[in-house]
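Chemist: need coordinates for the following:
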Amino acid sequence: MPTYNEAGNLPGMADALMALPLPGLRLLVVDDSSPDGTGDIAERYAERHGRDRMSVLHRAGKEGLGRAYADGMARAVTDGARYVLQMDADGSHPVGKVPALLGTALSTGAAVTIGSRYVQGGTLSDAWGAHRRLLSRWANAYAGTILGTRVRDITGGFNLWREDALRAIDLASVDSAGYSFQVEMKYRAVRRGFGVMEVPIHFEDRTIGESKMNLMVQLESVTMPWKLRARARR
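Modeler: The predicted structure follows:
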């Protein structure tokens, strides 16, 4: 769970995750030296829930969502995780769906299990206006068409990864620094022949804090599918 200025969201998310009936669950918070003290809050909650169940990876500064995810995933794999779940701290990803993602992965053998907004049964927050809904669907169609995948929610960030898939993808070589990390990771998995399953979720809008999306992140998201396609052809 990457964090940057999520002091208002992290406590509730941490408590909700630790309350799930999954004895093997561990939470790793990856904090980019948040000015609002999120990293310190994460440390206090790690003490409360036990260091064997929750830990914090402190990074020197804000280097992008993609790099935070990659560093956290690499640490989890090194620490022996069989499955690694990536999810945001802002409350948009439903904690209650975590057991369903794991159950689907275990029952189907899927290497990547996606909490999907765009398969049957998936829904979006009522707070999303028409423009935002169209932009999100366009982004998924845009990336999916360029890369030729059948993944319905290729841009989504609520994903469960099997450990061997992460090793095969080689996290250190992933180029994306921002939100295009989601696209690059799924494309790499599909290219390597790993099975992908999508589980419908309700995607909620954040109520506390601000989105980290900016112009540079948007530009990377537009250009990355073309870079990945060109690289695959070479």
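
Chemist: when you work out contacts or count neighbours from here on, use the C-alpha atoms and nothing else.
Modeler: Noted.

Chemist: buried residues in stretch 203-221?
Modeler: For stretch 203-221, a neighbour-count test (16 or more other CA atoms under 10 Å) marks F203, E204, R206, V217, E220, S221 as buried.

Chemist: what does stretch 222-234 give?
Modeler: The neighbour-count check on stretch 222-234 (16+ other CA under 10 Å) flags M224, P225, L228 as buried.

Chemist: sorry, back to before: of all the buried residues of stretch 203-221, which two lie farthest apart?
Modeler: The largest separation in the buried residues of stretch 203-221, counting by CA to CA, is between E204 and E220 at 24.4 Å.

Chemist: one more to put side by side:
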Amino acid sequence: MVIPTYNEAENLEWIVDRLRTAQPGVDVMIVDDNSPDGTGRIADTLAANHDAISVVHRSSKEGLGAAYLHGFQVALDAGYDVIGEMDADGSHQPEQLHRLVEALADADLVIGSRYVLGGSIVNWPRSRELLSRGGNLYVRLLIGMPVRDATAGFRLFRRATLEAIDLASVRSTGYVFQTDMTHRVLVAGLRVREVPIEFIERVRGNSKMTGQVAGESLRKITLWGLEERRAAVRRRLVGRRVSRRAS
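Modeler: Got it, this is the predicted structure:
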């Protein structure tokens, strides 16, 4: 499991211990973006005490997507066949990881979803839940993505899935990264499954999601989605021209 961190000193040891207890056979990779609160030092201590824990130190904070892309590539290079992602703040419960593992039997990407039947959110204000649900609805309408929680960050990928979507071509680095990755998997014709999880708002530390970040993500999704629609129209037009010539 790839766990990106930035100023998660209050949470890191706690969440890694929970993950190792819930899934002792799962290796953990902490990707720290040079946290000024000492998160990187805590990660190094954990790695020194456990062979199943490793640390990737990045020189600066470049966004959630950039951290995940770095971690994914390191995991691929190390030969892992299944690569996952989760937050360090406890919002993704390691005790529910088994649901994703079981669903991967007939999927290429499994998403722990807040918005499928059985999924739920704990301790979010109604305004934030409405923003999240609205953002996901907007994505479905804009680019026709048949996924209810495209922005979710509790996931498992098969190695072949990450190889098929060409990580080197992914340019999104912020919170739009999750939506981008989901779309790429679907465009590649691969199988996406959502399983219900209980998402719990962090109780320690500060959330990285603000209204400004959410607004910027929606703007990027809009621009990206409109470009995808234009590209789809161009593909249809080219296809019609080829069909007419062939007939």
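
Chemist: mind listing what V213 of the second structure touches?
Modeler: Applying CA atoms under 8 Å, 6 or more residues apart in numbering to V213 of the second structure gives the contacts Y175.

Chemist: secondary structure element for it, which one?
Modeler: Assessed by DSSP states H and E, V213 of the second structure sits inside helix 211-246.

Chemist: equivalent analysis for L76 of the second structure, please.
Modeler: According to DSSP H and E, L76 of the second structure maps onto helix 64-77.

Chemist: quick check: buried residues in that helix?
Modeler: Neighbour counts over helix 64-77 of the second structure (16+ other CA under 10 Å) mark L64, G65, A66, A67, Y68, L69, H70, G71, F72, Q73, A75, L76 as buried.

Chemist: and the aligned residue in the first structure for T151 of the second structure, which of the three is it?
Modeler: Matched to the first structure by TM-score structural alignment, T151 of the second structure sits across from T155. Following DSSP: H, G, I helix; E, B strand; the rest coil, the label given to T155 of the first structure is coil.

Chemist: how about the contacts made by T155 of the first structure?
Modeler: T155 of the first structure makes contact with A139, N140, Y179, S180, Q182, V183 under the criterion CA under 8 Å, 6+ apart.

Chemist: strands along the second structure, start to end?
Modeler: 2-5, 28-32, 53-57, 82-85, 109-113, 120-122, 155-158, 192-196, 198-200 (DSSP state E).

Chemist: any idea which of these is most buried?
Modeler: Mean neighbour count (mean count of other CA atoms under 10 Å) peaks for strand 109-113 among those, with a mean of 27.

Chemist: ok, the residue nearest the centre of the second structure to D89 of the second structure distance?
Modeler: In the second structure, the C-alpha nearest the mean C-alpha coordinate belongs to G153, at 3.5 Å (CA atoms, centre = their mean). Look at G153 of the second structure and D89 of the second structure: by CA to CA, to the nearest Å, they are 12 Å apart.

Chemist: before we move on, what about F72 of the second structure?
Modeler: Distance, F72 of the second structure to D89 of the second structure, using CA to CA: 20 Å.

Chemist: before we move on, what about H98 of the second structure?
Modeler: H98 of the second structure sits 19 Å away from D89 of the second structure, going by CA to CA.

Chemist: looking at these two, which one has more neighbours?
Modeler: In this view H98 of the second structure and D89 are compared by other CA atoms under 10 Å, and D89 has more residues nearby, 24 against 12.

Chemist: contact partners for V84 of the first structure?
Modeler: Contacts of V84 of the first structure (CA under 8 Å, 6+ apart): M73, A76, V77, L160, W161, R162, E163.

Chemist: closest one of these to A16 of the first structure?
Modeler: Out of the contacts of V84 of the first structure, the member with the shortest distance to A16 of the first structure (by CA to CA) is L160, at 17.7 Å.

Chemist: doesn't A100 make contact with the closest one?
Modeler: No. The pair L160 of the first structure / A100 is not scored as a contact, 10.5 Å apart, by CA atoms under 8 Å.

Chemist: on that earlier part again, who touches the residue nearest to the centre of the second structure in this structure?
Modeler: Applying CA under 8 Å, 6+ apart to G153 of the second structure gives the contacts E85, M86, D87, I111, G112, Q178.
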